[in-house]
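# Could you work out the structure for the sequence below:
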Amino acid sequence: MKWEDDGYARRDDDGRPVTFEEYQKKSSHNATERNRWNLTKGDLKMFAITGVGFFLDSYDLFIINLVTPVWLYEYWGGLDGRKPHYPPLLRGLVNAGSNIGNIIGQLTFGFLGDVFGRKFVYGKELIVVIIGTILTISLPNDIPTPTLKMIWLFCFRVLMGVGIGGDYPMSASIVSERSLLPKRGQLLGWIFSNQGWGTLTGSIATIIILASFSHALGAEGHYGQLDAVWRIQMGLGLVPAFATLYFRLTMPEGRKYLQSRELNGHSAAPNSNGAKNHDNSKPAQEPELDSLGNPSVSTNVGPSSSSIDATTAANENKLNPTSSTEGRTKYKAFFVYFSKWKHLKVLLGTTSTWFLLDVAFYGTNLNQSVLLDEIGFNTGKNEYDLLMRNAIGNLIIAVAGYVPGYFFTIYFIEKLGRRWIQIQGFLIVALMFAIIAGDYDHLGTAGKFVCFAFAQFFFNFGPNSTTFIIPAEVYPSRVRGLAHGTSAAVGKLGAILSALLFNYLSGPNIIGLANVLWVFFACNVLGAIITFFTIPETRNKDADVMDYEEWKERQAKLYPEDA
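Below you'll find the predicted structure:
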């Protein structure tokens, strides 16, 4: 559409008079469509650097599915048809090890990222992952008992989990702060989709590794080779970690984070002499950055866009808080921000929905091998066949449901919005669990398998993606790291709860697997309800702009004479 001014009206290409609002709306829509799918080199570089954390998250957390059967045979007497004796609570503890570490990492690195900056923290969490992984696969064979071996594995999987957990708030904040509004959700979805590739890679790698040992394991029955199998399975996660470490350690600080943090150092309270200690100048507005901190030309998309002309930005005054003032206030910014109910309500929403999701999501994924066995998928003439069949089952579910779900989210997130995708995902997953649990004794293996695949699809075209994306968008940069880390940490409490109790509760003498699935059903229904009442839509909304508008309103109320 071109503009023509005939002195009386603005007209479109067909000569029809249009209002300024109509023109602006259509121009913004066209800009949104152009920007959404036009991934720049900076976007792709950011995708590679930040995405590897979620690849490792998925690979390292869910490879436990495929490693646990190996441990059953190697350490717990599961060979030659004997029933392994791997205590359910110990098994749950080892499965939960990484998630326990996640909580520590999410809170710690989230806090440090808000206080000291993304650059100060980024890359350090990857070093922790590398150290934890190396120590995990270095399990000494001379440790005398299987229980002590599992304790070793638990301790260093906790350490590895600290690093993986730290990646959640840091990568989420960096991507959110360096993305243009029209494609912010898409980029966050792209980054998070690496979870799918991590799970898929774990299944493919396991099949290849087992095939490499097929003669020794399948033909000759040399099951001592299983020791090499699981160490290779876990050790492969070191490859992408080392490949991206340098780039994380050298990533520059994001300008949007620095701009947002200036509000922390601005005090509107009277000073010790009774005089006003406030500054009516704005926080600095900088040009929008494309991906890795480089200034780029951005198109305004509605009133919530944070882009501003560079010339205007250069003429605006900046806040210049003293270092002592900023030092005091940046530590308490999180508590000041969430002292307001409208912000606290959102935090309660993002934390509780992530918790409810992870109860069901990790309860399913950390124990997918158990579920495959329960529904009759795992069969074979010897231990090698059982391990291969288990890996193939995990691969089929990943290809059929797990990975495609992420890409549906990427495609639809800017069209449908975050809330809608999260609510429909919760409800459809609940339906799948209800079908399996309600007709558990009569539903065949194929029916259960299909329902699990659909559940995996709508986990990822649903709350597993959006519970990560929404906290990265709904909070301003100055509190985003810790707010996102807190949401993720509470979510991991749900994952730990499932990991510890799933094997215990699903036993036939407790409540059984069908009733555990009813618990998952209830978690998903409750998650949809909480989403509806507490979480706002974040599409095309800039939390930093909204935060600044709130600051201006506070200033106007405190000092009406300066308004």
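# from here on, contacts and neighbour counts on C-alpha atoms
Will do.
# Please list the residues outside stretch 193-207 that contact it.
The contact list for stretch 193-207, computed with CA atoms under 8 Å, 6 or more residues apart in numbering, reads 51-52, 54-59, 62-63, 66, 233, 388, 391-392, 394-395, 398-399, 402-403, 406-407, 465.
# what do you get if the cut-off is 6 Å, keeping everything else the same?
Gly51, Phe54, Phe55, Ser58, Tyr59, Ile63, Ala391, Leu395, Ala398, Val403, Tyr406 (CA atoms under 6 Å, 6 or more residues apart in numbering).
# Tell me which two of those sit farthest apart.
Farthest pair in those (CA to CA) is Gly51 and Ala391. Separation: 24.3 Å.
# Show me the contacts of stretch 193-207 that map onto strands.
In strands, judged by DSSP state E, none of those are found.
# Which helix or strand contains the residue most central in space within the chain?
Note on the chain: the residue nearest the mean C-alpha position is Phe468, at 4.1 Å, using CA atoms, centre = their mean. Per DSSP states H and E: Phe468 is located in helix 463-474.
# Tell me the helices and strands packed up against that helix.
Here helix 463-474 is seen to pack against helix 418-438 when contacts are counted using 3 or more CA pairs under 6 Å, 6 or more residues apart in numbering; DSSP states H and E.
# again, only using 7 Å
Other helices and strands packing on helix 463-474, by 3 or more CA pairs under 7 Å, 6 or more residues apart in numbering; DSSP states H and E, are helix 146-177, helix 184-192, helix 341-365, helix 418-438, helix 477-505.
# Correct me if wrong: Arg10 contacts Tyr23.
No. Contact criterion CA atoms under 7 Å: Arg10 and Tyr23 do not qualify, at 8.9 Å.
# which neighbours do the two share?
Counting by CA atoms under 7 Å, 6 or more residues apart in numbering, Arg10 and Tyr23 have no contacts in common.
# quick one, which of the helices and strands packed on helix 463-474 is nearest to Leu39?
Closest approach to Leu39 among the helices and strands packed on helix 463-474 is made by helix 184-192 (8.9 Å; CA to CA).
# Pull the distance from that closest one to the chain's centre.
Once both centres are worked out by CA atoms, centre = their mean, to the nearest Å, helix 184-192 turns out to sit 10 Å from its chain's centre.
# Just want the angle from it to helix 463-474.
130 degrees (axes from the mean of the first three to the mean of the last three CA atoms, to 10 degrees).
# quick one: buried residues of the next helix-or-strand element following helix 184-192?
With elements assigned by DSSP H and E, the helix or strand that comes after helix 184-192 is helix 194-212. For helix 194-212, burial by neighbour count (16 or more other CA atoms under 10 Å) applies to 194-207, 209-210.
# so helix 194-212 versus helix 463-474, what angle?
Counting by the same axes, to 10 degrees, helix 194-212 lies at 140 degrees to helix 463-474.
# Just the residues contacting the very next helix or strand once past helix 194-212, thanks.
Using DSSP H and E, the helix or strand that follows helix 194-212 in sequence is helix 214. By CA under 7 Å, 6+ apart, the list of residues contacting helix 214 from outside is empty.
# One more sequence to fold, the one below, so I can look at both together:
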Amino acid sequence: MATATMPASSAKGAPMTQEEKKVIFASSLGTVFEWYDFYLYGTLAVIIGKQFFSALDPNSQVIFSLLAFAAGFIVRPFGALVFGRLGDMIGRKYTFLVTILIMGLSTFIVGILPTYASIGVAAPIILIGLRLLQGLALGGEYGGAATYVAEHAPHGKRGAFTSWIQTTATLGLFLSLIVILGTRTAIGEEAFAEWGWRIPFLVSIFLLAISVWIRLSMNESPAFKKMKEEGKTSKAPLTESFGQWKNLKIVILALVGLTMGQAVVWYTGQFYALFFLTGPLKVDGATANILIAVALLIGTPFFILFGSLSDKIGRKPIIMAGCLIAALTYFPLFKALTVAANPDLAKAQATSQVTVVADPNECSFQFNPTGIAKFTSSCDIAKQVLAANSVSYENVAGTGPAKIKIGDKEIESYSSKGLPADEAKAKDAAFKKATIDELRAHGYPAKADPAKMNKPMIIAILTLLVIYVTMVYGPIAAMLVEMFPTRIRYTSMSLPYHIGNGWFGGLLPATGLAIVAQTGNMYNGLWYPIIFATITFVVGMLFVKETKDVDIYAKD
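Just a heads-up that it's a prediction; the model follows:
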């Protein structure tokens, strides 16, 4: 842990200077723009899937777009290593400039990138390459921002000051939703799906210009500047961070006992909630975006509340409480969300349960990330039709061709294996029509009825999910900074943060979709965040030490 004498300007209780406040504001604002760039893709994943993966079937388009979204998260730890090393060797300020340029230019290029219809397979390849660049840049951004702000903050107020950095991801997502919604409203849904989706990406060039100007106006971190003047910067931050057990064990604890659980709670409360509304609950995209945006607006001040509270009662109790409460309440909250957002669906599920009766030996794993698997058995075809209509079902072992049971009605599926193309197409159309007609007859809606939505309740539930996010995320920047010495802080804290958020968090939407596709229950994707939040709670409570009183100006 960090132990040393801090500069007088940061003495406990001393107010920050106007210059320090300006620098921290500039750092936070620049980070908002960077998150805006990153989340545009996630919010527009379905449209991007149609534009760049149009050679695949609709289900595979969504899966591929989510996997391309996840690709940016997967490389974030590598960005943490590359830029963390630079930040610990040459300084925080110049590393900031590099990350914002990479992020901003990559986002702008997505806005002018030709689609699959224009240049074929090169389009998705280039798109994924740009996503990887965005992930690398973001991997270097957060650790620098958190370190930079914490090293400016007075002792005893680090939680409060770094919590402003914690709001940037949510504000960036909020800004992206507002720009997308404004564009959709201005030009209409049809034009937006065809070409208007490019506008939010192109607008980012102006945000990039502002961000670069902001970053150029920054001063170097006083802690790094002091250490550099004393000639004590690390010559090999990667080796010191991960090659020495005394530091490596803290990195591992930071991952398993903090960031892993924080990440899944964060992504469940913001991204998975959005996917759940627009997917299983069939709420139209514009309405879902507005509801999420309102919840974010209400919930965002709680980042500051919990960050400031952590200066008084500690970081650990708040983070652990957030993980535990989330794990215990996700199932009832998402079921309540179904009742509020699509009451017709909730009623149909309660009165007309859907069951797939099939031979387990002919049922394949329903997740098809490569897009090349061919589902030809009667079981697979039945499940594919139900999945395409966002219908939850139970699996029951049986013999013979698979059957879909809806209430007291039964529809027999078919196997397309070996059938001529025309015959398979005709059987597919007839089976889909029979299934959908029966679903409608039993009250399963084609989409959520806006007139029946309980929007105040939806906003209340979404806001509560965001408050869980603020509990685990508000204090975590200060805690991660306090766990490592100054000379390797950027590198050491960045890796566990980005493995937790990039891998455990970023893979949540695609993994949750895979779990739902395999089990047939639209709520089962919640097991993913529940399990990892619970692991973090147990490990954190047993092995992670409180850090709020640590002196972060370390020389070791």
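# and Gly527 of structure 1, which of the helices and strands packed on helix 463-474 of structure 1 is closest to it?
helix 341-365 (5.1 Å).
# Does that closest one pack against any helices or strands, and if so which?
Using 3+ CA pairs under 7 Å, 6+ apart, helix 341-365 of structure 1 sits against helix 463-474, helix 477-505, helix 512-534.
# got the angle for that helix vs helix 418-438?
Going by the same axes, to 10 degrees, helix 341-365 of structure 1 makes 40 degrees with helix 418-438.
# From the chain's centroid, how far away is the helix or strand just after helix 341-365 of structure 1?
Next in sequence after helix 341-365 of structure 1, counting helices and strands by DSSP H and E, comes helix 368-374. Here helix 368-374 of structure 1 is found 25 Å from its chain centre; the criterion is CA atoms, centre = their mean.
# in the superposed pair, what's the mean gap between helix 368-374 of structure 1 and structure 2?
Average distance, helix 368-374 of structure 1 versus aligned residues of structure 2 after superposition (mean CA distance after the TM-score superposition for structure 1): 2.5 Å.
# Confirm for me that Ile304 of structure 2 is in contact with Gly159.
No. Using CA under 7 Å, Ile304 of structure 2 is not in contact with Gly159; the gap is 8.3 Å.
# and of the helices and strands packed on helix 341-365 of structure 1, who's closest to Gly189 of structure 1?
The minimum distance between Gly189 of structure 1 and those falls on helix 463-474, with 6.8 Å, by CA to CA.
# Quick check: the residue nearest to Ile298 of structure 2 when sequence neighbours are not counted vs Leu296 of structure 2, distance?
Distance criterion CA to CA, 6 or more residues apart in numbering; nearest residue to Ile298 of structure 2, sequence neighbours excluded, is Thr463 at 6.7 Å. Look at Thr463 of structure 2 and Leu296 of structure 2: by CA to CA, to the nearest Å, they are 7 Å apart.
# now do Ala236 of structure 2
Applying CA to CA to Ala236 of structure 2 and Leu296 of structure 2 gives a distance of 41 Å.
# With neighbour numbers in mind, choose between those two.
Taking other CA atoms under 10 Å, Ala236 of structure 2 and Leu296 do not tie; Leu296 has more neighbours (24 against 13).
# Enumerate every residue touching that one.
Counting by CA under 7 Å, 6+ apart, Leu296 of structure 2 has contacts Thr170, Phe174, Thr463, Val466.
# Just give me the match in structure 1 for the first one.
Counting by TM-score structural alignment, Thr170 of structure 2 corresponds to Gly196 in structure 1.
# Could you do Val264 of structure 2 as well?
For Val264 of structure 2, the aligned residue in structure 1 is Val359 (criterion: TM-score structural alignment).
# now do Leu464 of structure 2
Per TM-score structural alignment, Leu464 of structure 2 is aligned with Phe454.
# Run through who's touching the helix or strand in which its match is found.
Using DSSP H and E, the element containing Phe454 of structure 1 is helix 445-460. Contact with helix 445-460 of structure 1 is made by 375-377, 397, 400-402, 404-406, 425, 428-429, 432, 436, as judged by CA under 7 Å, 6+ apart.
# contacting residues around the aligned residue in structure 2 for Pro240 of structure 1?
For Pro240 of structure 1, the aligned residue in structure 2 is Leu207 (criterion: TM-score structural alignment). Neighbour list for Leu207 of structure 2: Phe33 [criterion: CA under 7 Å, 6+ apart].
# helix or strand for Leu207 of structure 2, which one?
Counting by DSSP H and E, Leu207 of structure 2 is part of helix 198-216.
# Quick check: buried residues in that helix?
198-202, 204-205, 207-208, 211-212, 214-215.
# correct me, but Ile318 of structure 2 touches Ile476?
No. With contacts counted by CA under 7 Å, Ile318 of structure 2 stays clear of Ile476, the gap being 9.5 Å.
# Structure 1: which residue goes with His498 of structure 2?
That one, His498 of structure 2, aligns with Ala489 by TM-score structural alignment.
# quick one on the thing from earlier: from the contacts of helix 445-460 of structure 1, which would you call buried?
Looks like the contacts of helix 445-460 of structure 1 have 375, 377, 397, 401-402, 404-406, 425, 428-429, 432, 436 buried, using 16+ other CA under 10 Å.
# In TSV, list the residues you listed along with distance to Ala172 of structure 1.
Listed next are those as TSV, based on distance: CA to CA, whole Å:
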residue	distance to Ala172 of structure 1
Ile375	37
Phe377	37
Ile397	27
Gly401	24
Tyr402	21
Pro404	21
Gly405	19
Tyr406	16
Gly425	21
Ile428	26
Val429	25
Met432	30
Ile436	35
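# hang on, the earlier thing: which among the buried residues of helix 198-216 of structure 2 gets closest to Ala358 of structure 2?
Arg198 (44.6 Å).
# how far away is that closest one from Ala236 of structure 2?
For Arg198 of structure 2, the distance to Ala236 of structure 2 (CA to CA) stands at 42 Å.
# now Ala382 of structure 2
Taking CA to CA, one finds Ala382 of structure 2 at 57 Å from Ala236 of structure 2.
# Next, the contact list for Cys155 of structure 1, please.
Residues near Cys155 of structure 1 by CA under 7 Å, 6+ apart: none.
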